[in-house]
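Student: with the sequence up front, the predicted model follows.
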Amino acid sequence: MSTPYDLPTDTSKIKEFEWDDHYDFPRDLVGYGENSFDPKWPGGAKIAVSFVINYEEGAEHTVLNGDMHSETHLWEAPGGAPKIQERAVNIESEYDYGSRSGVWRLFRLFNKFNYKYTLYAVGKAIEDNPAVGISSVKNGHDVASHAYRWIDYANMPPEQEKAYIKKEIETIAKICGEPPKGWYYGRLSSRSQALVWEVYKEMGVPLLWDSDSYADDLPYWVDVPAEKNEKDPKGMLMIPYSYDCNDYKFNVPTGFGSPTHFYDHVKNAFDTLYEEGCEGSPKMMTIALHCRCIGKPGRFMALKRIVEYIASKENVWVATRTQIAEHFREKFPYEKGYLAPGVKRAEASNTINAWPAHKAAPV
């Protein structure tokens, strides 16, 4: 990948990266390795399928939420520059379609097939439309956190981010009856995962899983840096997410050109993972959805065909992310330094001191 075009010409003025023992999680470039890992899905299932509905409408960048600029991400006419201190009414109404129409089209489909989804709920979004969270709970679905605002957190001060995390937990608990058991940011900072763990611990709320990872087709444990010196560390269970089978790709130049492309891509991914499961290496698959994307009538039928196709297969476990986490935690409890019992983590500690390409190597 090329160097971002907006870096300063004189890179010597850029502050060198410093590893933070409290926030930074080591990389693992090995994972489960060639022989994979058998998650022993319930009933001998060959694959676990997780449908995720991202509910962000009303929590995006907009001056109505006190932001400096309007949102340009994930709508039907991408590419425009943010409007500073001005409403982007056309973009707002595109998001409004998701909350007014798209979300209910998706809910009806999954309720019809009795397939449980995980709702990635942005707190501000369900504050504006509580019926979305209430309906999900009423019908037995999983409501997880997608942060309080659907904005970039990269440059937010840690204390402000912690306040947002706490407000999100409280908001979902108030509307849905209990705090979220899982968390997914998507637009996180390098500190976010550690801060989420920290706030949950301070509030005495159980955090069963985190999904800010795209690293695998299976759940896995990580050690939490802040628990380094604790006698009884709990670790953090990662339930990997996916940008691959994700309807956001309708809105990017390299993404899906039509509903048929979406159907073919998701079906191929399912078939590959299902085949691996039949060969003795069961996997997990995430199908990520957005109300304003796949909720459009012309695209929706592709999702309906996917659901019908999956329903026609045997030995498939369609589960929420919390159900997957609960299964994994019961069967494969956390052990410090291990992805799962018997599979030691291979932390790439040498990457911390790897020599940067833009500097001369030491003699």
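Tutor: Thanks, I have it.
Student: hey, let's count contacts and neighbours off CA atoms from now on
Tutor: Fine.
Student: now do the strands in the stretch 201-350 of the chain.
Tutor: Here the stretch 201-350 of the chain has its strands, by DSSP state E, counting those that start in this stretch, at 209-210, 220-222, 236-238, 283-290, 316-318, 338-340, 343-344.
Student: so which of these is the most surrounded?
Tutor: Stretch with highest mean neighbour count among the strands of the stretch 201-350 of the chain: strand 209-210 (a mean of 27; mean count of other C-alpha atoms under 10 Å).
Student: so what touches that one?
Tutor: When contacts are defined by C-alpha atoms under 8 Å, 6 or more residues apart in numbering, strand 209-210 is touched by residues 181-184, 193, 236-240, 322, 325.
Student: dump these into a markdown table; add distance to residue 111 as well.
Tutor: Output for the contacts of strand 209-210, formatted as a markdown table (distance: C-alpha to C-alpha, whole Å):
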| residue | distance to residue 111 |
| --- | --- |
| 181 | 22 |
| 182 | 22 |
| 183 | 23 |
| 184 | 23 |
| 193 | 32 |
| 236 | 31 |
| 237 | 28 |
| 238 | 27 |
| 239 | 24 |
| 240 | 24 |
| 322 | 18 |
| 325 | 22 |
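Student: among these, which are located in helices?
Tutor: Within these, residues falling in helices by DSSP state H are 193, 322, 325.
Student: quick one, helices of this structure?
Tutor: 89-97, 103-113, 123-128, 130-138, 158-176, 192-203, 259-278, 297-311, 321-331.
Student: dump these to JSON lines, plus distance to residue 338.
Tutor: Below are the helices of the chain laid out as JSON lines (distance: least, C-alpha to C-alpha, whole Å):
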{"stretch": "helix 89-97", "distance to residue 338": "42"}
{"stretch": "helix 103-113", "distance to residue 338": "36"}
{"stretch": "helix 123-128", "distance to residue 338": "33"}
{"stretch": "helix 130-138", "distance to residue 338": "34"}
{"stretch": "helix 158-176", "distance to residue 338": "28"}
{"stretch": "helix 192-203", "distance to residue 338": "18"}
{"stretch": "helix 259-278", "distance to residue 338": "23"}
{"stretch": "helix 297-311", "distance to residue 338": "33"}
{"stretch": "helix 321-331", "distance to residue 338": "13"}
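Student: try it against this one:
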Amino acid sequence: MTAELFDYSPIVDRPRLTWPGGKRVAFYVGLNVETFLPDRPSTSIWPLELSPDPLNAGWRDYGARVGIWRTIDILDKYGVRASTLLNSLVTEKNPQIIKAGVERDWSWLAHGRTNSVLHTGLEPAQEREVLAEIVDTIESATGRRPKGWMGPALTETPNTPALLAELGLEYVLDWTNDDQPYELNVPGMLSVPYTVELNDLGLFLRGLTGPDFLQMVKDQYDVLRADAEHTGRVMALALHPFVIGQPFRAKYLDLALEYVTSQSDVWLTTSDKIAAHYRSTI
């Protein structure tokens, strides 16, 4: 399937990619704004199968109640607009978050209905209905139709990109295999870089600390900037409010954004703008 969805294109063989203002690195924050069903398996801090499950469910819910607001304060401090990976059910459960994002002109990407349900096992007709409901719900709540998609846990079916194109979407984040956008073999659809490496959920749940996270952000930027002497690169930073929004971690997000936003060669942007700029070059 992947051979049909995209072609192999080594980055050293491509035309030079430039960013606005001659910047070397396009940087965006992928802010995962999610909701979870209490009776379904979901992202967990402890491998338990309980119903109710206060330990895991409470940990996740901290993000919507507290962590998101601490994260917003830090993004605001450095003038970073979120590229918001939004479960459509959040529009019903946590409308205050939607209001805060609209006020800040966030970009909105469709991220399934809930992260308790992976986007798999759907026949085309059923998937078309599911995707349309997700996209329409987000557009109604935010006033802006999503241009991008990332599936819950980066899941797709073989038909997802084509069905998204039918709905007017322009890019996906699920294929984390490049430092630049590229065209998919679906008319009108791009892949835009996301990251499962520089991702708070994977990093901190493997036991890394705040100082580790800060150093990794710095190293990621420094190496991409050096690489971009020849062609522009994308740096994504993936955040989950129930992880990075914990007080002892948020401190290091603040320091990381202080570093990145102080760089003269960085384009602080959104995934929407990265896709649009890349499209203008092809």
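Tutor: Nice, I can see it. Model, not experiment: these values are computed from the prediction.
Student: so which of the strands of the stretch 201-350 of the first structure comes closest to residue 131 of the first structure?
Tutor: Of all the strands of the stretch 201-350 of the first structure, the one in closest proximity to residue 131 of the first structure, counting by C-alpha to C-alpha, is strand 283-290 (16.9 Å).
Student: what range in the second structure does the closest one sit on?
Tutor: The aligned range for strand 283-290 of the first structure in the second structure is 233-240, by TM-score structural alignment.
Student: residue 318 of the first structure -> the second structure?
Tutor: Under the alignment (TM-score structural alignment), residue 318 of the first structure maps onto residue 268.
Student: so that match sits right up against residue 29, yeah?
Tutor: No. Using C-alpha atoms under 8 Å, residue 268 of the second structure is not in contact with residue 29, being 9.1 Å away.
Student: now do the shared contacts for these two.
Tutor: Overlap between the contact sets of residue 268 of the second structure and residue 29, as judged by C-alpha under 8 Å, 6+ apart, is given by residue 80.
Student: for residue 42 of the first structure, give me its contacts.
Tutor: residue 317.
Student: what does it correspond to in the second structure?
Tutor: That one, residue 42 of the first structure, aligns with residue 20 by TM-score structural alignment.
Student: now do that match against residue 123 of the second structure, distance only.
Tutor: From residue 20 of the second structure over to residue 123 of the second structure the distance is 41 Å, taken as C-alpha to C-alpha, to the nearest Å.
Student: now do the contacts for the residue positioned nearest the centre of the second structure.
Tutor: The centre of the second structure sits closest to residue 30, judged by C-alpha atoms, centre = their mean, with a distance of 3.3 Å. By C-alpha under 8 Å, 6+ apart, residue 30 of the second structure lies in contact with 82-85, 194, 236-239.
Student: preserved in the first structure, out of these?
Tutor: Contacts conserved in the first structure for the contacts of residue 30 of the second structure, using both residues aligned by TM-score structural alignment, their matches' C-alpha atoms under 8 Å: 82-85, 236-239.
Student: closest to residue 130 of the second structure out of those?
Tutor: For those, the minimum distance to residue 130 of the second structure (C-alpha to C-alpha) is 16.7 Å, reached by residue 85.
Student: from the structure, what's the count of residues near the counterpart of that closest one in the first structure?
Tutor: Under the alignment (TM-score structural alignment), residue 85 of the second structure pairs with residue 120 of the first structure. Applying other C-alpha atoms under 10 Å, we find 26 other residues in the vicinity of residue 120 of the first structure.
Student: quick one: residue 120 of the first structure and residue 54 touch, right?
Tutor: Yes. Residue 120 of the first structure lies in contact with residue 54 (C-alpha under 8 Å); the separation is 4.7 Å.
Student: now do the same contact list for the aligned partner of residue 225 of the second structure in the first structure.
Tutor: Aligned by TM-score structural alignment, residue 225 of the second structure pairs with residue 274 of the first structure. Going by C-alpha under 8 Å, 6+ apart, residue 274 of the first structure touches 46-47, 282-283.
Student: and the spatially closest residue to residue 294 of the first structure that is not a sequence neighbour, how far from residue 137 of the first structure?
Tutor: Nearest residue to residue 294 of the first structure in three dimensions, chain neighbours excluded: residue 300, at 5.3 Å (C-alpha to C-alpha, 6 or more residues apart in numbering). In this view, residue 300 of the first structure and residue 137 of the first structure are 23 Å apart by C-alpha to C-alpha.
Student: out of the contacts of strand 209-210 of the first structure, who's nearest residue 79 of the first structure?
Tutor: Relative to residue 79 of the first structure, and with distances defined as C-alpha to C-alpha, the nearest of the contacts of strand 209-210 of the first structure is residue 184, at 25.4 Å.
Student: tell me the counterpart of residue 211 of the first structure in the second structure.
Tutor: In the superposition onto the second structure, residue 211 of the first structure corresponds to residue 173 when matched by TM-score structural alignment.
Student: measure how buried that match is and give me the count.
Tutor: 23.
Student: does it touch residue 189 like I think?
Tutor: No. Residue 173 of the second structure lies out of contact with residue 189 (C-alpha under 8 Å); the separation is 10.9 Å.
Student: list residues touching both of the two?
Tutor: With C-alpha under 8 Å, 6+ apart as the test, residue 173 of the second structure and residue 189 reach no residue in common.
Student: distance of residue 207 of the first structure from residue 223 of the first structure?
Tutor: For residue 207 of the first structure, the distance to residue 223 of the first structure equals 14 Å [C-alpha to C-alpha].
Student: quick one, which of those two is more surrounded?
Tutor: Applying other C-alpha under 10 Å to residue 207 of the first structure and residue 223 shows that residue 223 carries more neighbours, namely 21 against 18.
Student: from residue 50 of the first structure, how far off is the nearest residue to that one once chain neighbours are set aside?
Tutor: Excluding the flanking residues, the one nearest residue 223 of the first structure by C-alpha to C-alpha, 6+ apart is residue 235, at 4.8 Å. Computed as C-alpha to C-alpha, the residue 235 of the first structure to residue 50 of the first structure distance reads 23 Å.
Student: sorry, back to before: map the residue nearest to residue 294 of the first structure across to the second structure for me.
Tutor: So residue 300 of the first structure corresponds to residue 250, using TM-score structural alignment.
Student: double-check its match against residue 244; I have them as touching.
Tutor: Yes. The criterion here is C-alpha under 8 Å, and residue 250 of the second structure meets it with residue 244 at 5.5 Å.
Student: where do the contact lists of these two overlap?
Tutor: Residues touching both residue 250 of the second structure and residue 244 (C-alpha under 8 Å, 6+ apart) are residue 71.
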